[in-house]
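Chemist: sequence and computational prediction follow.
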Amino acid sequence: MTMLPARRFLPSLSLLAAFEAAARTGSITAAARELDLTQSAVSRQIKALESQLGVELFLRERQTIRLTVAGDGYAREIREALRRISSASLNLRANPHGGTLNLAILPTFGARWLAPRLGHFLALNPGITINLVTRIAPFDFRLDSIDAAIHFGDAVWPGAELMFLMQEETIPACSPAFKAAHRIAEPGDLLSVPLLHLTTRPDAWERWFTHAEVPFGSVHGMLFDQFATVSQAAIGGLGVALLPTFLFRDELERGDLVAAIDQPMASQQRYYLACPKERASYPPLVAFRDWILGEVAKTS
């Protein structure tokens, strides 16, 4: 069983709010105005907090205040804690029955594959509210108020349970004009054209050349942090990008993009639904997990 901290180390919300406002604004006057209190009331609350903690949080110099080193570190943690309390309260107001699922998504997967299907999930589960936030890399569930995440990578996430969703195939893609201008006909031709790289998949091109049995040295090119921008760069004729076919099927079917070389490669990594182990039985998450597995089965 998790032990709760002693009550003497749990200051009241009013004391913490006064301290956070003063720390953020750097002014007792500004904090008092924000909280609709008098300056003396805010000063008393901050002094009461310092007395309870036994630590000086501000240096007082004439009419100004300045955070101590300890106060600065404490302010950062308290600000995040208050943000999470506020977020939890807003979620509860939005759905007083507690049916809120906070889901971290990968930007392009979320926009192109998940979001168009979410209406179906919400229709099947009218009591559940889903909040979507973008996360490109794995994070610590203990430090973020997120119930689950869509993860692409290896089946490794410390402290989390992973459920396999799907594989993907990537293909070298570019604009039709780019392919014609550079006379791309064989895999080795890609070594002499601009290649577009995704920062979250730094060795993708090396893997593709190995897959295509093309000897290569260093592979350089422009860097992008999301598929949305790297795909637009490819459409705009800046180079060739390795793109998941299931996410860019529309562009390939319309002809905005073409296969520079029609040699798709199955990615070694996979898509997973990740969640902290203690949240695995949370009803909205269970409903979402069952639903997304059904959606994956329809498209496989």
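Modeler: All right, it came through fine. This one's a predicted model, so the numbers in the text were calculated from it and none came from an experiment. Numbering: from 1, shown residues only.
Chemist: make it CA atoms for all contacts and neighbour counts henceforth
Modeler: Fine.
Chemist: so which helix or strand takes in F152?
Modeler: Applying DSSP states H and E as the criterion places F152 in strand 148-153.
Chemist: distance from the chain centre to that strand, please.
Modeler: On the basis of C-alpha atoms, centre = their mean, to the nearest Å, strand 148-153 sits 9 Å off its chain's mean C-alpha point.
Chemist: which helices and strands does the helix or strand containing L223 pack with?
Modeler: The secondary structure element spanning L223 is strand 221-224 (assigned by DSSP H and E). Other elements packing on strand 221-224 under the criterion 3 or more C-alpha pairs under 8 Å, 6 or more residues apart in numbering; DSSP states H and E are strand 195-198.
Chemist: ok, G255 - contacts?
Modeler: Under the criterion of C-alpha atoms under 8 Å, 6 or more residues apart in numbering, the contact list for G255 reads 175-176.
Chemist: now what about the strand holding F152, what contacts it?
Modeler: By C-alpha under 8 Å, 6+ apart, the residues outside strand 148-153 that reach it are 101-106, 138, 269-276, 285.
Chemist: quick one: which of the residues you listed has the most company?
Modeler: A274 (27 neighbours; other C-alpha atoms under 10 Å).
Chemist: can you pull the contacts of that residue?
Modeler: Listed by C-alpha under 8 Å, 6+ apart, the contact set of A274 reads 148-151, 157, 160-163.
Chemist: neighbour-wise, which of those residues leads?
Modeler: Of all those, the most densely surrounded is H151 (27 neighbours; neighbours counted as other C-alpha under 10 Å).
Chemist: residues contacting the strand holding L223, please?
Modeler: Contacts made with strand 221-224 from outside it, assessed by C-alpha under 8 Å, 6+ apart, are listed as 194-199, 230.
Chemist: host element of the residue nearest to F227 when sequence neighbours are not counted?
Modeler: Nearest in space to F227, with sequence neighbours left out and distances taken as C-alpha to C-alpha, 6 or more residues apart in numbering, is T108 at 6.2 Å. When elements are defined using DSSP H and E, T108 is found to belong to helix 107-109.
Chemist: ok, back up a step: tell me which two of the contacts of strand 221-224 sit farthest apart.
Modeler: Greatest spatial distance in these: P194 and T199, 15.8 Å, computed using C-alpha to C-alpha.
Chemist: also this one, for the comparison:
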Amino acid sequence: MDASSAPLPRRYLPPLSALVAFEAAARHGSFTRAASELDLTQGAVSRQIKLLEDQLGIALFERARQRVTLTEAGAFYAREVREALQAFVSATTRTIAHRGRGGTLAIATLPTFGTRWLVPRIADFVARHPGIEISVSTRLRPFDLVAERLDAAIHFGRADWPGAEMYPLMGEDLVVVAAPAFARLHSLETPAALGGVPLLVQATRPAAWDDFAVTAGLDRLDGPRLRFEQFGLVVQAAVASLGVALVPEFLVRPELEAGSLVRLFDMRIGSDLGYYLVHSRGRDISPALALFRDWLLCMARDCSVGCEAALTPTGPDD
């Protein structure tokens, strides 16, 4: 029997009414104000908290005259109970949202990947599955899927996320781009012409231009380097003729098609890193997440026609 199928120890499950009264009293620092919020008498709140303290065998409040303050144990328990109650609320609202194969999804993504690749395509998913509500947030730094209550995330790097299921979306080939007028001004016809030209750098890829120099057979590129936190800013800087950019090709296709940027040289810099969809391992995924996963994999492989089974809209009778 695994942990998910084992019975919960009921002696450690206080009544919900006692937990709600305790959370309100801890938040207000007052039994009276908690009672007002919960539409109870002050005596009822006091009895609920006494019941909770008796069950725990721990004093949660220090009572002095007409004032109550949390004990050290009470402050710890208040934080834990508040998170648990918030989880109950979230689970309830998400369950209510499940009509047919509807539901809610909380997705985290890298900022530029989100704005330049995911968001322009996500309307297709919404149109196919109108019953699913999606919340998309952005992250630049590592995060915790469980602690942040995220259903899934877009990860860039290696397939080495502990405790996660990972689905490869795409690799990353870097190409050199510049505004057409900038390329003409600096006669950027060969990699050797980059010497002394301003180079645009994405903060998490500080060595990308050095790798390019090695691939191109150059000793080094000694032009000034302008550093930006996100690829989206790098692309805009290139369009504004601030320098030459080395960026993932799939992120600049709109600019290349519009002519605001041009590819320089017939070179691609490959990488052993890639983009992945990740979700926690060992947890049953919701129907909504399964639909999103299948749809996203199809979009990444540009195979929407071949994946109609996964992308067909579903309804209450499915």
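Modeler: Cool, got the structure. Small disclaimer: the values here were computed from a predicted structure and weren't measured.
Chemist: TM-score for these two?
Modeler: Overall, the chain-to-chain superposition scores 0.78 on the TM-score scale (TM-score structural alignment, normalised by the length of the first structure); 298 aligned residues with a C-alpha RMSD of 3.7 Å.
Chemist: how much does the helix holding T108 of the first structure stray from the second structure?
Modeler: Taken over the aligned residues, the distance from helix 107-109 of the first structure to the second structure averages 2.4 Å (mean C-alpha distance after the TM-score superposition for the first structure).
Chemist: tell me the first helix or strand C-terminal of that helix.
Modeler: As the chain continues past helix 107-109 of the first structure, the following element, by DSSP H and E, is helix 115-124.
Chemist: so how far is that next one from its chain's centroid?
Modeler: The answer for helix 115-124 of the first structure is 20 Å, by C-alpha atoms, centre = their mean.
Chemist: please, where are all the strands along the second structure?
Modeler: Counting by DSSP state E, the second structure has these strands, from start to end: 61-64, 67-70, 103-109, 132-138, 152-157, 164-171, 174-178, 199-202, 225-228, 244-248, 262-269, 274-280.
Chemist: between those strands, which one is closest to S30 of the second structure.
Modeler: In terms of C-alpha to C-alpha, the element of those nearest to S30 of the second structure is strand 67-70, at 6.3 Å.
Chemist: with the first structure overlaid, how far apart is that closest one on average?
Modeler: Taken over the aligned residues, the distance from strand 67-70 of the second structure to the first structure averages 3.4 Å (mean C-alpha distance after the TM-score superposition for the first structure).
Chemist: hmm, N131 of the first structure is touching N95, no?
Modeler: No: with contact taken as C-alpha atoms under 8 Å, N131 of the first structure and N95 are classed as non-touching, separated by 11.5 Å.
Chemist: now the equivalent of A164 of the second structure over in the first structure. Nearest residue, chain neighbours left out?
Modeler: Residue pairing (TM-score structural alignment): A164 of the second structure is matched to A160 of the first structure. Ranked by C-alpha to C-alpha, 6+ apart and with sequence neighbours excluded, the top spatial neighbour of A160 of the first structure is P276, at 4.3 Å.
Chemist: now which residue in the second structure aligns to that neighbour?
Modeler: For P276 of the first structure, the aligned position in the second structure is S280, judged by TM-score structural alignment.
Chemist: can you point me to the longest helix in the first structure?
Modeler: Taking residue count as the measure and DSSP state H as the definition, the longest helix of the first structure comes out as helix 69-94.
Chemist: how near is the residue nearest to A160 of the first structure to G99 of the first structure?
Modeler: Distance check for P276 of the first structure against G99 of the first structure: by C-alpha to C-alpha, to the nearest Å, it reads 17 Å.
Chemist: same check, this time on E50 of the first structure
Modeler: When C-alpha to C-alpha is applied, the distance between E50 of the first structure and G99 of the first structure equals 38 Å.
Chemist: please apply the same query to L53 of the first structure.
Modeler: Going from L53 of the first structure to G99 of the first structure by C-alpha to C-alpha gives 37 Å.
Chemist: neighbour count for those two, which is higher?
Modeler: In this view L53 of the first structure and G99 are compared by other C-alpha under 10 Å, and G99 has more residues nearby, 19 against 14.
Chemist: what is the neighbour count of G196 of the second structure?
Modeler: Should you count by other C-alpha under 10 Å, G196 of the second structure turns out to have 13 residues around it.
Chemist: try the one 10 residues further on
Modeler: Taking other C-alpha under 10 Å as the criterion, the count of residues near P206 of the second structure is 12.
Chemist: swap in G43 of the second structure?
Modeler: Around G43 of the second structure sit 12 other residues, with neighbours defined as other C-alpha under 10 Å.
Chemist: kindly report the same for G119 of the first structure.
Modeler: For G119 of the first structure, the count of nearby residues is 11 (other C-alpha under 10 Å).
Chemist: list the contacts for F288 of the first structure?
Modeler: Contact criterion C-alpha under 8 Å, 6+ apart gives F121 as the residues in contact with F288 of the first structure.
Chemist: hmm, the match of P276 of the first structure is touching E148, no?
Modeler: No: counting by C-alpha under 8 Å, E148 is not a contact partner of S280 of the second structure; they are 11.8 Å apart.
Chemist: and stretch 15-27 of the second structure, how far out from the chain middle?
Modeler: Taking C-alpha atoms, centre = their mean, the mean C-alpha location of stretch 15-27 of the second structure is offset from the chain mean by 31 Å.
Chemist: same question for stretch 264-275 of the second structure.
Modeler: 25 Å.
Chemist: stretch 208-218 of the first structure now?
Modeler: Relative to where its chain is centred, stretch 208-218 of the first structure has its mean C-alpha point 32 Å off (C-alpha atoms, centre = their mean).
Chemist: re earlier: next, the angle strand 100-105 makes with the longest helix of the first structure.
Modeler: Interaxial angle, helix 69-94 of the first structure versus strand 100-105 (axes from the mean of the first three to the mean of the last three C-alpha atoms, to 10 degrees): 120 degrees.
Chemist: could you list every helix and strand in contact with helix 69-94 of the first structure?
Modeler: For helix 69-94 of the first structure, the elements it packs on are helix 13-25, judged by 3+ C-alpha pairs under 8 Å, 6+ apart.
Chemist: how about a cut-off of 6 Å?
Modeler: With contacts defined as 3 or more C-alpha pairs under 6 Å, 6 or more residues apart in numbering; DSSP states H and E, there are no secondary structure elements packing on helix 69-94 of the first structure.
Chemist: which residue is nearest the centroid of the second structure?
Modeler: Most central residue of the second structure, judged by C-alpha distance to the mean C-alpha position with C-alpha atoms, centre = their mean, is A108 at 1.4 Å.
Chemist: can you tell me, leaving aside adjacent residues, what's nearest to the aligned partner of P248 of the second structure in the first structure?
Modeler: Structural correspondence for P248 of the second structure with respect to the first structure (TM-score structural alignment): P244. With C-alpha to C-alpha, 6+ apart as the measure, T170 is the residue that lies nearest to P244 of the first structure, at 4.2 Å, once sequence neighbours are left out.
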